[in-house]
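Participant: just need the structure, nothing else, for what follows:
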Amino acid sequence: MASLDSFKSRRELNVNGKSYVYYSLPVASENGLGDVSKLPVSLKVLLENLLRNEDGTTVKAEDIKAFAAWLNDKGSAQHEIAYRPARVLMQDFTGVPAVVDLAAMRDAAKNLGADAKAINPQVPVDLVIDHSVMVDNFGTPDAFEQNVAREYERNKERYEFLKWGQSAFENFRAVPPGTGICHQVNLEYLAKTVWTKDEDGATVAYPDTCVGTDSHTTMVNGLSVLGWGVGGIEAEAAMLGQPVSMLIPEVIGFKLTGKLSEGTTATDLVLTVVEMLRKKGVVGKFVEFFGPGLANLSLEDEATIANMAPEYGATCGFFPVDKETLTYLNTTGRGDAQVALVEEYAKAQGMWRTDEEPVFTDTIELDISTVRPSISGPKRPQDRIVLDDAADAFAVALDKEFNQLNEAHKRAKVEGEEYSIGHGDVVIAAITSCTNTSNPSVLIAAGLVARKAIERGIKVQPWVKTSLAPGSQVVTDYLIKAGLQKDLDALGFNLVGYGCTTCIGNSGPLPKKISDAINAENLVATSVLSGNRNFEGRVNPDVRANYLASPPLVVAYALAGSMNVDITKDPIGYDDENEPVYLKDVWPTSKEVADLVRTSVTSQMFDERYGDVFKGDAHWQAVQVSGGETYGWPESTYVANPPYFEGMTMTPEAPGDVVNARILGLFGDSITTDHISPAGNIKAASPAGRYLKEKDVPVVDFNSYGARRGNHEVMMRGTFANIRIKNQMVPGTEGGVTKHQPSGEQMDIYDAAMRYKEEKTPLVIFAGDLYGNGSSRDWAAKGTRLLGVRAVCASSFERIHRSNLIGMGIIPLQLPAGSGWSDLGMKGDEVVTIENVANIQPRQTLAVNIKFADGSEKTIQAMVRIDTENELEYFRNDGILHYVLRNLANG
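Facilitator: Have a look, this model is predicted:
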């Protein structure tokens, strides 16, 4: 449907003889909108979206005018808008449950007497299967083939289901396993920077935008594609035609000057940016990069910075279109016509990067030349450590984080080996994840470190599990062309798969003798990975300290074998003559790296790898498809019909008060979505493990929580089951345990929740700051809802999880300063009542009454973090999926 176009902005753009329709921002400015030329480019993208989609209902002229008002107050008076992204990106961990929900919605539509095919994506959806491969095999030439074969054995039921979805739904494509990480496939192939579609006999051109079911969807902002992560339930609503409800955000300008100094990498730069922006506080805000320093960064460097927006807390980290954008589009085979369109469109819309500084809410500045080699850890991406201080920082962490300083020199003998291991020894060294594997400079640098190490006669320490999991097949091509893959192979960094692997928790088991030694002496073993997430309990259940580092530093730490080694001063190994070898002896120069990148990365590689990308290998082609417009739901421990729509009626009931609720958990600060709904290992003794054993699934085939997100029975039992989560109702414990009240009996959180359900007792959660930070994990909200939780009371919320809670009909309540649960002296045996729920309005305060065990009471005023009218509609419908389903079923 064409826009109402109140500002008469519809125009034609001719590019090399082809005509496109577009909605011109300069013309709209002349026709009553006012001068918006100094808006940040990221907001110009949002403004164009509203101009093009003005319908008088979800988008009105006053919403468009709000962007001109934004310039006057720089975002302090925020305005709600309805934003429609061009497309949706999914990975399989979140994609499978999203397709499960769509299949369940089709069943529910039939039950309501509506057309099942009304449940169908309205915008293009691409699902990239990249989160399922595990590092079971490593350090051998056939590790890749073995891991792929095991992946298909484990995930046969999931892949059959996804193939059904590909045939049942329109506008839905699945990129087969073994292609690459969704963000790199997006960057290298799917994204266009300027999107087009045929409408009413014309070709409409507009900015490429997307939302994705992975928080690191932001990586594509490096290619000037506005995109960010949303929960799976939000993504489903977007693909079903619902706008994304949001406030016009504040935009923080990040000025970059200077150039990286010799010996530093894009990873060092991004870890510095993460630290600075976390300190600044940018949650819920856009960050846009500008300044002369951009001229000294490659697009892959910019994508590295954009990727880690979730780690610095921003909605996105945006880079405007410039010459480097065009070069990258050319190199990756987008075609001359597309590149010409991007240049002409960006210049016509004022979206081309110039020296003129936009108006920002606030700015921050970094001279890139001051960046120093760094790592981050041991638990959070924002905790940057200058490399010179890394060994000392681990000693501090051993004391402060792990309470092991008195036993710092403790060693454990490894059975059958001549060596022992101790605190701080690196047992996993993984070149993994999307942050760095989009960037040839750091991967070439890793290969050169390997080559120089071999030339100096040093090897990886025998207790280190090494792996290389590139973001795309193109990486393998240029490493082979550069002659560096054989060097990485020689150190044990053989290809293990194309996928997230270690960063998502698919590191696979450590060799048994290493695992046994760690657990026998309760060692604080470490991992070093080139990823973006290092939350506790995420990487591997045997590894307690995790450090993010550049790929060449991953290789260096594998050689040194320990975080106790100061690799800036101490030897990282000894050659055959027992002479010390230092990091400076194996570290490549910037010129060496640049020369190899220039000669090794070619556009032909992209053309060949993406020429038939949806075909897949022989494994994928052999996957069978069955089912029609609705799914048959065969017996499966991977895919099951969820209970969200049971008993649903066309008219929603008003949400009831939360009366005499019990507390399921008291949590501290920085509880991540990985704490709430882990992605990795399923413990045999956990509720989920017991369920799978009851279903005759052997422990060796448990797979991971992430792979089983299509089965609500597993995921309910996995909610709050992270092995490192600390429920302060049960001090001194780790893992998903709580106390049932009023009995005081200690038990698994799932078991307590089911007992409360039998007793018809509602539940609430209390937590500290940044509740739900980390991945855009919808199961962290779905599982919470299925356990019976009605409200989450926290000091602050991370953006995506707050939205997901609303999407599942849970009230997010922000506690006032000084009224956190610890300030109030709560122990978890209190009774909580929240009234007037049916009449709540966005961001109002609501009375939370807390009755203590001694009979005393306190009432606090908490802010309802339902921020917009759209979110309120979702909540009143008992969730976003119910809201969408009712609208579609009503025709």
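
Participant: only C-alpha atoms for contact and neighbour calcs from this point on.
Facilitator: Fine.

Participant: ok now the host helix or strand of Leu51, how far from the chain's centre?
Facilitator: Assigned by DSSP states H and E, Leu51 belongs to helix 41-52. Average the C-alpha atoms of helix 41-52, do the same for its chain, and the two points are 24 Å apart (CA atoms, centre = their mean, to the nearest Å).

Participant: name the helices or strands packed onto that helix?
Facilitator: For helix 41-52, the elements it packs on are strand 18-23, helix 61-73, strand 80-83, strand 202-207, strand 286-290, judged by 3 or more CA pairs under 8 Å, 6 or more residues apart in numbering; DSSP states H and E.

Participant: tell me which of the ones you listed lies nearest to Gly313.
Facilitator: Evaluated with CA to CA, those place strand 286-290 nearest to Gly313, the distance being 9.5 Å.

Participant: which helix or strand lies directly C-terminal to the closest one?
Facilitator: Trace forward from strand 286-290 with DSSP H and E and the next one is helix 299-307.

Participant: the helix or strand harbouring Gln184 packs against which elements?
Facilitator: For Gln184, the element it lies in under DSSP H and E is helix 182-185. With contacts defined as 3+ CA pairs under 8 Å, 6+ apart, helix 182-185 has these neighbours: strand 87-91, strand 125-128, helix 434-437.

Participant: ok, then the element right after the second one?
Facilitator: Just to be clear, that refers to strand 125-128. Beyond strand 125-128 in the direction of the C-terminus, DSSP H and E gives the next helix or strand as helix 143-168.

Participant: one more to put side by side:
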Amino acid sequence: MTHSSAKNSLNTLTDLQVGHRSYGYHSLPRAAKQLGDLERLPFSLKVLLENLLRYEDDETVSRSHFDAMAAWLDDKRSKTEIQFRPARVLMQDFTGVPAIVDLAAMRDALAAAGGDPAKINPISPVDLVIDHSVMVDEYGSASAFADNVSIEMQRNQERYEFLRWGQQAFNNFRVVPPGTGICHQVNLEYLARTVWSDDRHGNLTAFPDTLVGTDSHTTMINGLGVLGWGVGGIEAEAAMLGQPVSMLIPEVVGFRMNGRLREGITATDLVLTVTEMLRAHGVVGKFVEFFGDGLAQMPVADRATIANMAPEYGATCGFFPVDEQTLAYLELTGRDADQVALVEAYCKAQGLWRTPGHEPSYTSVLELDLDTVEASLAGPKRPQDRVGLSKVRSTFELLMEQGEGTAPADTGRLESEGGQGAVGIDASYLHASSQYCELDGEPLHLNPGAVVIAAITSCTNTSNPSVMMAAGLLAQKAVARGLTVKPWVKTSLAPGSRVVTEYLAASGLQAALDRLGFNLVGYGCTTCIGNSGPLREPIEKAIVTGDLTVSSVLSGNRNFEGRVHPLVKANWLASPPLVVAYALAGNVRLDLSRDPIAEDANGNAVYLADLWPSQAEVAEAVARVSTAMFRDEYASVFDGDATWQAIKVPDSKTYQWTDSSTYIQHPPYFQGMAPEPGALTDVEGARILALLGDSVTTDHISPAGAFSTDSPAGRYLIEHGIHKPDFNSYGSRRGNHEVMMRGTFANVRINNEMLDDVEGGYTRHVPSGEQLSIYDAAMRYGKEGTPLVVVAGREYGTGSSRDWAAKGTLLLGVRAVIAESFERIHRSNLIGMGVLPLQFADGENRRTLALTGEETLALHGIAGGVTPGQTVTLDVTYPDGSTRSCKLKARIDTANEASYYAGGGILHYVLRQLMAD
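Facilitator: As a prediction, this is how the structure comes out:
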């Protein structure tokens, strides 16, 4: 067999016979003959090394890069920049729509320059799964799913027409229609192959399945031995167009797992523990790789739950190597037998197969005995803040004491509708802070800590049959005892794929969930992404009137402020069975580890232990999950329903923009773009647009959920004839830059330190002193010709891979963001849009400089170009005329990033290359 390869200096290209097929592949054992022993290299770095071998061209990849990978073993870290080319790209619709908008705008720009617009086309396969748009408008009924899908299609008609256009206009671009599943679960259960193969170069070649995705939880696929992580839509577009992902060879943190989980402990409890440990250790910008004998009995579903939350512990990825559990999952989910055989043969030939006792070399190592994991939640504001089940009540009450109200430390209990304490426990002390309301004609008191949202949601957990079956079994036991969910709780079940519906129905457990109000509401992210929908009007009114701090409990991965629902201040991540339990209890101020949840029909106290299913019961239920379920549900995954199929779109290579559309607008990035970028200049006379604290998330910068009529975005839509019920969400409006720039820094929970006791997206215009929305102030500064900067604390840009957090920042006129540290994805996105990320030196920050927002700033050292890690000088002029200076580190980490920044952003860089061709 012959092979085609750009270069093969180490003579690694060889053949692999699997069944009746022969594959060419680049052999890592052959590479080791010249590079030295590679056996101790972490599995994830072996995948990167194979990628480099396959793309050797003496320009972007050369022998020096192979040597640097081998030399990594000496120091367990490296300063070498490499170019990674993923096999494919995964998108969801919130980030996918603006990405396709950008590609459409690039086609227009290329056509205007006399080029062929068809050159703007994905080179690598792209799958876009529509999963972020369905909202929980209807719930608690058999018709909820159909009703929500109908509303979704009506709300998003323009967006879906646009995606249908993209589906026919671009090659290598597939769309999974609405109502199918969550992108990461569809990826895990169907799209991923673990080992990829194609004949792109005229020969059948095998190589590791790799990807980047426009959602931070793309890392979920690491549980299947597939190396992939989240990037911004900006980087994903560049990867689609053939640009490599530029990165430093990462540090790799090893996480050893020993033993097995105890009876009653779930994969959710485990991942919350892992998240807490790794966030404390510090793994931002690093790979995490799991190893140890504890993996032998850990199914892929549990591994995927842990890998999914890599963004929460801050890592680029959380990788699990391939072993027998991987093969078992591939077989269960209906992958072709030849594909499973290829995975086993290839991984064993390449040294990518995990064997008992094998321990690669790591930069650092953490260890966890699985039998020490306890029942846990995380909250009330960050996913890394794990709270043992027995500590939830005291944690909430401490929150109240620290600013959300006050409460006695030891006597609080939920008050039932009838005015008596739950199961006879005194709840009288709650009366002073409760709020009376009527629901369906029945009086009740809504108390602090009330669980107003209980959502089984998010691919993190709905991809895992063990926790989903546990939720169904707990519901079944609760129904048998005559228990019901409290009336103020909004319940929902939104699995990540239709397979979940099949196995819950086959096991008889969906009926019990339905009885408790956990009816199917949709196949999508729903509450986890902020699409929780409205609460019932009396509940919302009571929360606002009483200024109550109420709670949500969801089986998701994000609980940042203002994300789940703007009126819900305390949000808790929990396993699906605990979501059901808290819906029954109705308040987080019940200690479910020891207090009764409720009384049954005979007046007997019912405890969580009475309802919690045993491991044997869960295993028996999980055994009913069959391969046929996966094959049936994925047989027509790209077809969609009749409504989707009926959408008509023009057959054109360029998009026909409509001025009247409030969903899809031609973005301004490339209009009038010169063939050569302008020269970089220093920043003079800048003002601070926002002065922010630590852990500012991309949700703070660019929220995804609902917005009000008096917000800048709301006013814009009203001016364009859109009424409040049709606002949809920020996430769904990401194809319209006019909405999104108005929504930048508009989260209702963001705190700008330039203002006292003001929450939300506001700032002070200087020198007028007028308080304005951040958008309105930015527009005024723009008219005045004043450049802007944002100043923040540690961990700036944590959370989702949200490219609009960078796009909106740019469109507001922000030239640079100065912070104490950056999260990986957002830092990269800022560079990708031509905004400079600058980092304070250790020990310096906005407080040591005594910044209030009244100052004038200058940044020197930018003119002429910025090199990786160079120093930029910040000069501060205070209102009294005094000055101070300090040195900042440019967080441009690679030469490619420097080129992108100099070119005005990564897409401008790519477009100019195509124009030159």
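
Participant: one step back: please identify the most buried of the helices and strands packed on helix 41-52 of structure 1.
Facilitator: Each of the helices and strands packed on helix 41-52 of structure 1 was scored by mean neighbour count; the highest is strand 286-290, a mean of 26, by mean count of other CA atoms under 10 Å.

Participant: so what touches that strand?
Facilitator: With contacts defined as CA atoms under 8 Å, 6 or more residues apart in numbering, strand 286-290 of structure 1 is touched by 40-42, 249-256, 314-320, 357.

Participant: residues in contact with the aligned partner of Tyr362 of structure 2 in structure 1?
Facilitator: Taking TM-score structural alignment, Tyr362 of structure 2 has Phe360 as its aligned residue in structure 1. For Phe360 of structure 1, the residues meeting the contact criterion (CA under 8 Å, 6+ apart) are Leu39, Pro40, Lys74, Glu250, Val251, Ile252, Gly253.

Participant: show me what the first one lines up with in structure 2.
Facilitator: Counting by TM-score structural alignment, Leu39 of structure 1 corresponds to Leu41 in structure 2.

Participant: ok, how many other residues are close to the residue opposite Ser438 of structure 1 in structure 2 once aligned?
Facilitator: For Ser438 of structure 1, the equivalent position in structure 2 is taken to be Ser463, counting by TM-score structural alignment. Taking other CA atoms under 10 Å as the criterion, the count of residues near Ser463 of structure 2 is 28.

Participant: which residue lies closest in space to Ser463 of structure 2, excluding its sequence neighbours?
Facilitator: In space, Ser463 of structure 2 comes closest to Gln185 once its chain neighbours are excluded; the distance is 5.9 Å by CA to CA, 6 or more residues apart in numbering.

Participant: how about the nearest residue to the counterpart of Thr868 of structure 1 in structure 2, chain neighbours excluded?
Facilitator: Taking TM-score structural alignment for the superposition, Thr868 of structure 1 sits opposite Thr894 in structure 2. Counting by CA to CA, 6+ apart, Thr894 of structure 2 lies nearest to Pro868, which is 5.5 Å off, once chain neighbours are set aside.

Participant: now do the helices in the stretch 701-850 of structure 2.
Facilitator: For the stretch 701-850 of structure 2, applying DSSP state H, counting those that start in this stretch gives helices covering 712-719, 737-742, 774-784, 804-811, 824-832.

Participant: mean deviation, the first one versus structure 1?
Facilitator: I take that to be helix 712-719 of structure 2. Once the two models are superposed, helix 712-719 of structure 2 sits on average 0.2 Å from its counterpart in structure 1 (mean CA distance after the TM-score superposition for structure 1).

Participant: and the strands in the stretch 501-650 of structure 1?
Facilitator: With DSSP state E, counting those that start in this stretch as the criterion, the stretch 501-650 of structure 1 has strands at 526-529, 545-548, 573-574, 580-581.

Participant: looking at these, spot the one closest to Val125 of structure 1.
Facilitator: Put simply, out of the strands of the stretch 501-650 of structure 1 the one that sits nearest Val125 of structure 1 is strand 526-529, at 30.3 Å, with distance taken as CA to CA.

Participant: so the closest one matches what in structure 2?
Facilitator: On structure 2, the counterpart of strand 526-529 of structure 1 by TM-score structural alignment is residues 551-554.

Participant: list of residues touching that stretch?
Facilitator: Taking CA under 8 Å, 6+ apart as the criterion, the residues outside stretch 551-554 of structure 2 that touch it are 449-457, 527-528, 564, 568-576, 579, 582, 587-588.

Participant: try 7 Å this time
Facilitator: Judged by CA atoms under 7 Å, 6 or more residues apart in numbering, the contacts made with stretch 551-554 of structure 2 from elsewhere in the structure are 449-457, 568-574, 579.

Participant: swap in stretch 619-633 of structure 1?
Facilitator: Residues lying outside stretch 619-633 of structure 1 but in contact with it, judged by CA under 7 Å, 6+ apart, are Ala103, Arg106, Asp107, Glu160, Lys163, Trp164, Ala168, Pro176, Ala640, Asn641.

Participant: ok, Asn213 of structure 2 touching Gly230?
Facilitator: One thing to correct before we go on: residue 213 of structure 2 is Gly, not Asn. Yes - checked against CA atoms under 7 Å, the pair Gly213 of structure 2 and Gly230 is within contact range at 4.8 Å.
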